[in-house]
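Peer 1: sequence first, then the predicted structure:
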Amino acid sequence: MSSLATIVPFASGESEGGGFHVPSIADFFPPAVFFEGTVFEINRLQLVRFVAAAALIIIFVIGARRAKLVPGRFQNALEMLLDFVRVNVAEEILGKEKAQKYVALLTTVFMAILAFNLTGVIPGLNIAGTSLIGLPVMLALWVYVMYLGAGVKAHGIGGFLKTSLFPPGVPPFLYVLLTPVEFLTVFILRPATLAIRLMANMVAGHLMLVLCFSATQYFLFEAAPAMKAFGAFTLLGGFAITLFELFVAALQAYIFVILAAVYISLSIEEEH
């Protein structure tokens, strides 16, 4: 119940009347907190993003300044995360030589998405920073520019278009059908699916959490006595979904960075 008090007022769409209030898409468009009506308007979701970004920076600054030859638990945890992206993502997909150029990008993307996703289950924040499309789009565009740039640098504009739109080993007459599909895949679907997949999972998780904890509040404090027992089931469901959301937060960061590495690899390969 530690996060129930902050989830319900901000995320359940509660109005002045009593009763059970289901979550809605309006949860992701909260009113302004600062500078309302100006171009610098800041709402609760943006504040959550600021908190996540600041926490991520502070954690790694502290880790870097306190780094020792024999690491402690805190340094070990950070190094495990960094090595995970470097070894299991960058080097595994791109190879050791090519990975060095993109490790910083992939690590930054992974850590940022993980931090923004985890705000959805942190009491007092209770909404993922990636649950509104703007941030996922910015991250997807960053990857988009990087893999296009990597492909053009490796092959030149003409060579990149040739390897991307006209796959070798295909009968020429099939290019009439295949080339438009490859164009949509390379230039539209890859960045779009990166952003939409990330946002959709975070939105779904938030709505499920709010539904469970709002139902818990309703059953325990507003429902008829005969229905109060249902509050135990919804509370248990809320905790179960919270644990599941922790898994999804990490999984979505992993999927995003894996796909980013795959797209870069496809751009710089001679044939694919």
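Peer 2: Perfect, I can see it now. Residues are numbered from 1 along each chain as shown.
Peer 1: every contact and neighbour count from this point should use C-alpha atoms.
Peer 2: Will do.
Peer 1: middle-most residue in the protein, spatially?
Peer 2: The residue lying closest to the centre of the chain (Cα atoms, centre = their mean) is residue 113, at 4.3 Å.
Peer 1: which non-adjacent residue is nearest that one?
Peer 2: In space, and not counting its chain neighbours, residue 113 is closest to residue 253: 5.4 Å by Cα to Cα, 6 or more residues apart in numbering.
Peer 1: residue 220 now?
Peer 2: Nearest in space to residue 220, with sequence neighbours left out and distances taken as Cα to Cα, 6+ apart, is residue 228 at 5.1 Å.
Peer 1: ok, structure two:
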Amino acid sequence: MALFANAVQLVTPTLNFMAEEFHAPSISEFFPDIVLFEGTPFAMNRIMMIRVLMTVLLLVLFWLGTRKMRVIPTRGQSLTEMALDFVRVNIAEDLLGKVDGRRFLPILTAMFFTVLAFNITGIVPGLNIAASAVIGLPLVLALVSYVTFIYAGVKKSPKKFFKNSLFPAGVPKPIYIIVTPIELISTFIIRPVTLTLRLLMNMMVGHLLLVLLFAATQFFLFSGEGFFKLFGIGTFAFGFAFTLFEIMVAALQAYVFTLLTAVYIQLALAEEH
């Protein structure tokens, strides 16, 4: 008993120290305090300011890259054209063909670079959180995608789009009792929900992991005692690796979100509609 009591006395101060000093990330990080225009409809917190900043940055970059187009492009024009061609070739025209691809290219391009810019802020020093890590932005973008593919279908087949979507051809009439509710849920409900949650959850989890790892690094290196400092090296290594991984996730989520939007448009434009 005496030996056990001594062991407890040795461990307890360290455990108490860790409990008092280390602060794990929480959901409150996604709802920071209002910093501008508090009490008005234009109230802005840190995440809203990041969104405004990245929107202005996108507009400036594309304006600079396209304001003086030349036959022999400058370096800035070349980079801008490469970026735009990535969406045009690999998403729009690849899935929709040249005619419909060019028709929907502006909205697909805007969607891709908006998601990419708002995702990448999660690893930018000083910003440290993805502007898409709160449900408002993913939901708005999902609704844009939703309205776009419905518009495409109705424009292509005004009288048949909803009918063919809910009552697929070639299905025996009694089976429509099962098929129609499934098509209604999968086409008109599940699509915007999955688009929203996929983007939101990836950005939320990425932020929480990075905060956890770097908060642990700071604690172990600057507040830990003895061999606990060595844990800081490990958490920093994992944090650095996850930072690189988050760059890939930010780009991948922008690509997937835009690609799925193009797929939904393609399905809406299918001949059976």
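Peer 2: Sure thing, it's come through. What you see is a predicted model, and the numbers here were worked out from it, not measured in a lab.
Peer 1: TM-score of the superposition?
Peer 2: Once superposed, chain against chain, the TM-score is 0.90 (TM-score structural alignment, normalised by the length of the first structure); 255 aligned residues with a Cα RMSD of 1.3 Å.
Peer 1: thinking again about what came up before, which SS class is the residue nearest to residue 113 of the first structure?
Peer 2: Secondary structure for residue 253 of the first structure, judged by DSSP: H, G, I helix; E, B strand; the rest coil, is helix.
Peer 1: how about residue 226 of the second structure?
Peer 2: coil.
Peer 1: give me the number of residues near it?
Peer 2: Neighbour count for residue 226 of the second structure, taken as other Cα atoms under 10 Å: 9.
Peer 1: how much space separates it from residue 220 of the second structure?
Peer 2: Counting by Cα to Cα, to the nearest Å, the separation of residue 226 of the second structure from residue 220 of the second structure is 10 Å.
Peer 1: and if you look at residue 268 of the second structure?
Peer 2: Counting by Cα to Cα - residue 268 of the second structure and residue 220 of the second structure are separated by 54 Å.
Peer 1: what of residue 21 of the second structure?
Peer 2: 10 Å.
Peer 1: and those two? which has more neighbours close in?
Peer 2: Counted by other Cα under 10 Å, residue 21 of the second structure and residue 220 do not tie: residue 220 has more neighbours, with 24 against 11.
Peer 1: can I assume that one is in contact with residue 228?
Peer 2: Yes. Taking contacts as Cα atoms under 8 Å, residue 220 of the second structure lies within contact range of residue 228: 5.9 Å.
Peer 1: find the nearest non-adjacent residue to residue 55 of the second structure, please.
Peer 2: Counting by Cα to Cα, 6+ apart, residue 55 of the second structure lies nearest to residue 114, which is 7.6 Å off, once chain neighbours are set aside.
Peer 1: what separation is there between the one you found and residue 175 of the second structure?
Peer 2: Note on residue 114 of the second structure: its distance to residue 175 of the second structure, by Cα to Cα, is 42 Å.
Peer 1: more neighbours: which of these two?
Peer 2: Neighbours were counted for residue 114 of the second structure and for residue 175 using other Cα under 10 Å; residue 114 has more, 19 against 10.
Peer 1: return the residue of the first structure aligned against that one.
Peer 2: Per TM-score structural alignment, the equivalent position to residue 114 of the second structure in the first structure is residue 112.
Peer 1: residues near the counterpart of residue 133 of the second structure in the first structure, how many?
Peer 2: Superposed on the first structure with TM-score structural alignment, residue 133 of the second structure falls opposite residue 131. As a burial measure, residue 131 of the first structure scores 24 neighbours (other Cα under 10 Å).
Peer 1: tell me, how many residues neighbour residue 126 of the second structure?
Peer 2: Neighbourhood size, residue 126 of the second structure [other Cα under 10 Å]: 8.
Peer 1: could you do the one 5 residues further on as well?
Peer 2: By the other Cα under 10 Å criterion, the neighbourhood of residue 131 of the second structure contains 30 residues.
Peer 1: that one should be in a strand, yeah?
Peer 2: No. Under three-state DSSP, residue 131 of the second structure falls outside any strand and is assigned coil.
Peer 1: now for it: which residues touch it?
Peer 2: Counting by Cα atoms under 8 Å, 6 or more residues apart in numbering, residue 131 of the second structure touches 47, 48, 50, 51, 118, 119, 121, 122, 137.
Peer 1: what about the residues you listed, which are in strands?
Peer 2: Using DSSP state E, no member of the contacts of residue 131 of the second structure falls within strands.
Peer 1: tell me the one of those residues nearest residue 241 of the second structure?
Peer 2: Proximity of the contacts of residue 131 of the second structure to residue 241 of the second structure (Cα to Cα) peaks at residue 122, which lies at 14.2 Å.
Peer 1: what sits against the closest one?
Peer 2: 128, 129, 130, 131, 203, 207, 246.
Peer 1: relative to residue 247 of the first structure, how far out is the residue lying closest to residue 246 of the first structure once chain neighbours are set aside?
Peer 2: Excluding its sequence neighbours, the residue lying closest to residue 246 of the first structure (Cα to Cα, 6+ apart) is residue 118, at 6.7 Å. Residue 118 of the first structure sits 10 Å away from residue 247 of the first structure, going by Cα to Cα.
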